[in-house]
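Chemist: this one's sequence-less:
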């Protein structure tokens, strides 16, 4: 059995993961609790760490069963084949999301520098800085194939 990444319709990640679980497919949607501010109130909400992505663990012959769930758009492909996510990367996500974290703040970083994320969701992951501003760092995590934006 392998972990695969699937792309979902916007804001459907949690629903898709729940529906996949009900049909017997192991699914993981990494979520984090965040404070959301409206004009009249502040509330804690769960938001996906990777918007529009859900990870599924299944065998090759069962791969098409995910399309029985509404909200699933397609598999994420890498080099012409469905991207296989290593078990260690899924475990790393689960481990770091289960812990409390603090903001990642760095200074004097430049484009092209390599950076190991010191804390938070992706602690220990190495990435290459794509862009920096006063309050944001865009970091490419090649092993996960994602662009991560770290904010102060």
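Modeler: Great, that's in hand. Keep in mind it's a predicted model, so treat the numbers as computed, not measured.

Chemist: rest of the way, CA atoms for contacts and neighbours
Modeler: Fine.

Chemist: Run through the helices of the chain in chain order.
Modeler: Assigned by DSSP state H, the helices in the chain fall at 13-22, 87-97.

Chemist: what separates the longest one from the chain centre, distance-wise?
Modeler: When C-alpha coordinates are averaged (Cα atoms, centre = their mean, to the nearest Å), helix 87-97 and its chain have centres 10 Å apart.

Chemist: mind listing what's buried in that helix?
Modeler: The neighbour-count check on helix 87-97 (16 or more other Cα atoms under 10 Å) flags 92, 93, 94, 96, 97 as buried.

Chemist: Pasting the second one now:
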């Protein structure tokens, strides 16, 4: 195990990024949670809120000695350091510095996958009243809205959903 500090990606429970960030900071461990400003999804408000750039992930600068490693992964809401069976994989410091510069500018930052939805692509609804439902992408409808086709009881229905409430299903799961 390396005794030199390196940055590692820490996977957290869903929506626990801030809790984990604060608890790790209290342990005097260097931690970085890149955030961006985004319009609130609540219908009754038009606020800009800070949200994690990479939901479910933050970065810690640690040595991989057993005490520090255990201290990080035993934090409430922490899941594991990303890596392989041989151990966690460090993130180059240059990448962290770039993220700090990008998120520190105050300019609009758009995140997400480069992959755009293609007609016929299988999707999973991850939030909202249709959460857990699998469907097929039909078309875009305005900014950040899409129409998907879902099958229920042998019938098809098209529903309009926020784009961010969908995840593309890997071919193996669709």
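Modeler: Everything's here; your move. None of these values were measured; they are calculated from a predicted model.

Chemist: Counterpart of residue 87 of the second structure over in the first structure?
Modeler: With TM-score structural alignment defining the correspondence, residue 87 of the second structure maps onto residue 81 in the first structure.

Chemist: number of nearby residues for its match?
Modeler: Residue 81 of the first structure sits with 9 neighbouring residues when counted by other Cα atoms under 10 Å.

Chemist: how about the alignment partner in the first structure of residue 22 of the second structure, what does it touch?
Modeler: Mapped onto the first structure by TM-score structural alignment, residue 22 of the second structure lines up with residue 18. Neighbouring residues of residue 18 of the first structure by Cα atoms under 8 Å, 6 or more residues apart in numbering: residue 27.

Chemist: And what about residue 147 of the second structure, helix, strand or coil?
Modeler: Under DSSP: H, G, I helix; E, B strand; the rest coil, residue 147 of the second structure falls in the strand class.

Chemist: and it, how many neighbours?
Modeler: Residue 147 of the second structure, neighbours per other Cα under 10 Å, totals 19.

Chemist: Help me confirm that it comes into contact with residue 138.
Modeler: Yes: applying Cα atoms under 8 Å, one finds residue 147 of the second structure in contact with residue 138, separated by 5.6 Å.

Chemist: tell me, what residue is most central in the second structure?
Modeler: The centre of the second structure sits closest to residue 55, judged by Cα atoms, centre = their mean, with a distance of 2.5 Å.

Chemist: show me what contacts it?
Modeler: 14, 15, 17.

Chemist: Quick check: the aligned residue for residue 27 of the first structure in the second structure?
Modeler: Counting by TM-score structural alignment, residue 27 of the first structure corresponds to residue 31 in the second structure.

Chemist: ok, now which ones touch that match?
Modeler: By Cα under 8 Å, 6+ apart, residue 31 of the second structure lies in contact with 21, 24, 25, 58, 59, 60, 61.
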